[in-house]
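In: my questions are about this predicted structure, shown below with the sequence.
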Amino acid sequence: MAQDVIASFLRTYVLYLIPAVVVLRLLANRFKPGLSKIPGPTIAAYTRLWRLYDVWKGDAHNTAIRLHRKHGPLVRIGPKHISVGDPKAIPVIYGLKSGFTKTAFYPIQCISWNKKPQMNLFSTRDEQFHRDQKRPVANAYSMTSLLELEPAVDSCTDIFISQLGRLADSATPVDLSAWLQYYAFDVVGEFTFSKKLGFLQEGRDVDGMIEAIEGMLVYSSLCGQIPEAHPLLLGNPLFPHLLPSMENWNQVLQFTLKAINSRSSLQRDGELEAGGEGGGKDMLSRWMAIHQADPEKLSTRDVVVHLSTNVFAGSDTTAIALRAVIYFLIRHPEKMAKVRAELDAADREGKLSSPVSYRESITHLPYLGAVLKESMRLHPSVGLILERHVPRSGATICGRHIPGGTIVGINAWVLHRDPHVFPDPDSFIPERWIESPEEKLKEMDQSFFVFGSGSRTCIGKNISLMEMHKIIPQLLRDFEISLHKPQENWHTRNVWFVQQEGLICDLVRRAKLSPSLD
């Protein structure tokens, strides 16, 4: 009898204890010191589930814009998460000596190799590791180094234009969303391995790599909202041992290893031996030379990780920017006409080669440059905040003291729609980058957050800029482009990168212009 009473008491105790603990935890979240008075969605202050749901919907960038327009520069989007919408906070949060560090969101986005997660320049939270890793490879991403491979980019452009010409001649609607990513992928292949990855030639997603990367992005964006779940899911350290075949599922890693083995020999013990011709200008050749000279400076692991990061991140962000440029120009015919007029004038004056070179583009096509910048302003590739931990001592952001340990970050979508910096922020106005006074141009440049800021600025930004300045003028020079169903808008989905679908276009060849005889 006594045992039954005790059992009944324990059941009742547990029945009430668990809800009580949950309620207390929720209340502790809601009334965190220093954060309780920062405005935002009510539920977000209690639980991260609001944020998880918002990201799951795939429209978090527009949610962020609405919240900041309603609440101002600081918005509480989680129990200890603050979205910051003030450009003055960029040096505070991302400055070289700010003391703000990356959060657990980032390590989720790394490969597993040899049964261990391998941190890369993007995913690592260790600033010293980041500096050590970046030092030997950064030169390969400089514009000077990339321009040495411009003929290889031109070869991709030739295939791209040829394939589109074939589709135009048959009056076949073209999915430019896909073809622009095929182009970006093959260019990354040339920069990284001195080989095309086959996307343009075959006109399809080779080995399902685009689909695989999207799956990784979806997982990272969702799991990144509750990163503690990662060790229980794909980050479970037991998985590589229990399921050794896991690494074979990663198409990015497998392609990288295959490309390395085509040029060298990757041994079972992890040693990298030279093979084939040396002295190339692609990244594999450059980094192999460093590795052979000093394996401690750049190990086999380092080479594999840097190369696989290129494959993973090198195409999506550029393709997103390219799609944005084409879409905004189609939707604004008067801007398209100005770009065409500038192109045709430069063509008649013999200032443009075929394909258009990077130097020609930035020298002779200033309005096009403004169009590229305005397109990236209106549609940045990254659609979530770039998270950082506030230092232990706390920090003052937007005039308010934020406690140490709080997660803060800036979303480019919010920053780029600040009406004080960008008047009429929702409108496509390339002229703002040409006609604004010098002080306003400086202010806009300081608020331009497409590639991040500080020491963790996107290392591959020159690859994107080079591609954009080359392929867009060549595409507009060769084709008239219109939406196949102009009554329909494209669709966007935020999976960390804000991807677009629905850029189905009709292409018509343009007549070639003869150089002016004047």
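Out: It's in.
In: when you work out contacts or count neighbours from here on, use the C-alpha atoms and nothing else.
Out: Noted.
In: beyond the one helix or strand residue 212 maps to, next helix or strand please.
Out: Secondary structure assigned from DSSP states H and E places residue 212 in helix 209-223. Downstream of helix 209-223, the next assigned helix or strand under DSSP H and E is helix 239-242.
In: and that following helix, what does it pack onto?
Out: helix 246-249 (3 or more Cα pairs under 8 Å, 6 or more residues apart in numbering; DSSP states H and E).
In: immediately after the helix it packs on, which helix or strand?
Out: Taking DSSP H and E as the definition, the helix or strand that follows helix 246-249 towards the C-terminus is helix 251-263.
In: neighbouring contacts of the helix or strand just after that next one?
Out: Using DSSP H and E, the next helix or strand after helix 251-263 towards the C-terminus is strand 264-266. Counting by Cα atoms under 8 Å, 6 or more residues apart in numbering, strand 264-266 makes contact with 257, 260, 272, 273, 274, 275, 276, all of which sit outside it.
In: so which of the residues you listed belong to strands?
Out: Among the contacts of strand 264-266, the members falling in strands are 272, 273, 274 (criterion: DSSP state E).
In: going through those residues, which ones are buried?
Out: When those are checked for burial by 16 or more other Cα atoms under 10 Å, the buried set is 272, 274.
In: secondary structure class for residue 56?
Out: Under DSSP: H, G, I helix; E, B strand; the rest coil, residue 56 falls in the helix class.
In: that one contacts residue 222, doesn't it?
Out: Yes - using Cα atoms under 8 Å, residue 56 is in contact with residue 222, at 6.5 Å.
In: the two - which one has more neighbours?
Out: The neighbour count for residue 56 versus residue 222, taken as other Cα atoms under 10 Å, is higher for residue 222 (20 against 16).
In: ok, and here's another one to check against it:
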Amino acid sequence: MAILDMSDFISLLGVHRFSVLFAVALVVRVLSRRYWTSIRDIPGPFFASFSSLWRVYHVCKGHTEEEIIKLHREHGDFVRIAENEVSVSHPDAVKQLLHANIAKGTFYSVFSLPDYHYVNQMSELDPTRHIQKTRNLSAGFSLSNIAKSEPYIDTVLKHLQTRLNELSDSGGPVEFQDWFSFFAFDVLGEVTFSKSFGFVRSGVDIRNAIANTGSLVYYISIIGYYVWFHNLTLGNPIFSRLGLQPNSHIFDTCLLAIDSRKKNPEIRHDMMQRWLDVRATHPDRITERDIFGAAVANIGAGAETVSATAQVVIYRLLQCPEYMKRAQDEIDAAQARGELSPLVQYNEAAKLPFLQACLKEAYRFHPAVAHSLPRIAPKGGITIAKRYFPEGVILSVHPWIIHRNPDIFGQDCDSFNPDRWLQGDTKKMDSFLIHWGAGYNQCPGRNLAQFELSKVLTTVLRDYEIEQIDPKKEWRFETRFLAVPYGWPCRIRRRQGVNLI
């Protein structure tokens, strides 16, 4: 048996001391994070109180919305979900946090695309600067400006009808998650750059833009908790110029669209032109970087939210044939009265009360944004539901838990029920719909989303009978930052007497 000499003994002792010191430091760090804080008494998962890995685990697991709903129903209005973050489900939080002009949590910084030099409305944390950006860009997002692009949106809608007619005739499977994304991307091309990207016409995911968007959302939902690391690596301008980020496809898509736009002699007063007009008049208020950042953010965020919501409406109507019949009967009656054009117009679809109720219920039941919306307690702190939180504590509101509150939306809030929006005074429920955010941080593209969803849903329900290929197979979705369903292929066939294209 070898005898341990003195040098080996000293080395072993050094390693042992280092291990002990590391273990002690780790325990001190855990205990200080968990207990050396004003929110130590708020219940929540033990692991979450000292490590962000708890949230990363649930992102990877794919259903953070289920976990947050379960925790609030177990613990009440306040759940500690991080060292310095509390999830708040009390209704007062919507007004006091989301409608107030207080700073957003650093998570939002990761939405600066393609790198941290391009601070858009989504990634701007300061409410004053955010409001200034909104004011500068609002002309492009206004409903009146979007309405001027309706003839061009109609062109995309006509192409979609053509492709769906082909699938109806061939009996091939229809993957609505693809076709609704194709439609939304092409609409964004028309209203932003005066030119469709060509997804619907080609029927394919051009340059894997949609697939890469899914990867980007996954990346964002995790790296948003480590923005410092993101800014050192993939969010760094060096990586942006080299095209090495997961969002490079959006960056490249916008560059190609802008280049094509410069060569287009039929430039309209699209969003880009509206923003350029503001810059020409007020060069001190908006920079070219602001305009490019807004365009990238518009393309990056504006398609999958529309696809998710459109899928919810169709899928839930298929789950309840009575609702499907009511929706199609309403549309058929409007068609018979001559109130629907061959290419459905927005002002026509907006007058269909049951369809609009289904759309609003989709916003409530399955909001596309499936992530907590963090705000930072302001100077002097804030009191919510008689609980005081000092300055600096992150307080977040999750759309899914607010939308599943029985005191607001009724005891059947866990069910898809469009009739809730057709009965009595719905103003209270309207004030708690936060699917597009709320206050100064509302999604700037919400008017466009409502516009295209109304048109495409009315068209699909008017023109086609839809059946799921396997009615027993439930769709799938994972709640990263977004909750976009997939995996429920359908077959369609043209409805007699109503398909006019």
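Out: Here it is on my side, so go on. The shown structure was predicted, so the numbers you read here are calculated from the model rather than taken from an experiment.
In: put one on top of the other, what's the TM-score?
Out: TM-score for the superposed chains, counting by TM-score structural alignment, normalised by the length of the second structure: 0.93, backed by 495 aligned residues with a Cα RMSD of 2.2 Å.
In: the helices in the stretch 401-518 of the first structure, which residues?
Out: 412-415, 432-435, 438-447, 461-478 (DSSP state H, counting those that start in this stretch).
In: which stretch of the second structure lines up against the longest one?
Out: It refers to helix 461-478 of the first structure. Helix 461-478 of the first structure lines up with residues 446-463 of the second structure when matched by TM-score structural alignment.
In: next: the first one.
Out: Alignment note (TM-score structural alignment): helix 412-415 of the first structure is matched to residues 399-402 of the second structure.
In: and whatever residue of the first structure lines up with residue 94 of the second structure, which of the three is it?
Out: In the first structure, residue 94 of the second structure lines up with residue 90, judged by TM-score structural alignment. Here residue 90 of the first structure is recorded as helix under three-state DSSP.
In: can you count the residues close to residue 90 of the first structure?
Out: 21.
In: and the helix holding residue 212 of the first structure, what's buried?
Out: Residues of helix 209-223 of the first structure classed as buried by neighbour count (16+ other Cα under 10 Å): 209-210, 212-214, 216-223.
In: re the thing from before, tabulate the helices of the stretch 401-518 of the first structure in CSV, adding columns for mean neighbour count and distance to residue 69 of the first structure.
Out: Shown next, in CSV, are the helices of the stretch 401-518 of the first structure (neighbours: other Cα atoms under 10 Å; distance: least, Cα to Cα, whole Å):
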stretch, mean neighbour count, distance to residue 69 of the first structure
helix 412-415, 27, 9
helix 432-435, 15, 22
helix 438-447, 15, 17
helix 461-478, 20, 29
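In: and of those, who's closest to residue 109 of the first structure?
Out: Closest approach to residue 109 of the first structure among the helices of the stretch 401-518 of the first structure (Cα to Cα): helix 461-478, 18.6 Å.
In: mean per-residue distance, that closest one versus the second structure.
Out: In the superposition against the second structure, helix 461-478 of the first structure averages 0.7 Å from its aligned positions (mean Cα distance after the TM-score superposition for the first structure).
In: how far out from the middle of the chain is that helix?
Out: 17 Å (Cα atoms, centre = their mean, to the nearest Å).
In: do stretch 238-248 of the first structure as well
Out: The answer for stretch 238-248 of the first structure is 28 Å, by Cα atoms, centre = their mean.
In: in it, what counts as buried?
Out: For stretch 238-248 of the first structure, using 16+ other Cα under 10 Å, the buried residues are 239, 240, 247.
In: need the contact partners of it.
Out: By Cα under 8 Å, 6+ apart, the list of residues contacting stretch 238-248 of the first structure reads 112, 113, 115, 116, 253, 254.
In: what two of those are the furthest from one another?
Out: Maximum pairwise distance in the contacts of stretch 238-248 of the first structure, criterion Cα to Cα, is 15.2 Å, between 116 and 254.
In: okay, which residue is most central for the first structure?
Out: The centroid of the first structure falls nearest to residue 317 when counting by Cα atoms, centre = their mean (4.4 Å).
In: tell me the SS of the counterpart of that residue in the second structure?
Out: In the second structure, the residue paired with residue 317 of the first structure is residue 305, using TM-score structural alignment. Recorded secondary structure, residue 305 of the second structure: helix (three-state DSSP).
In: can you tell me the closest non-neighbouring residue to residue 305 of the second structure?
Out: residue 368 (5.3 Å; Cα to Cα, 6 or more residues apart in numbering).
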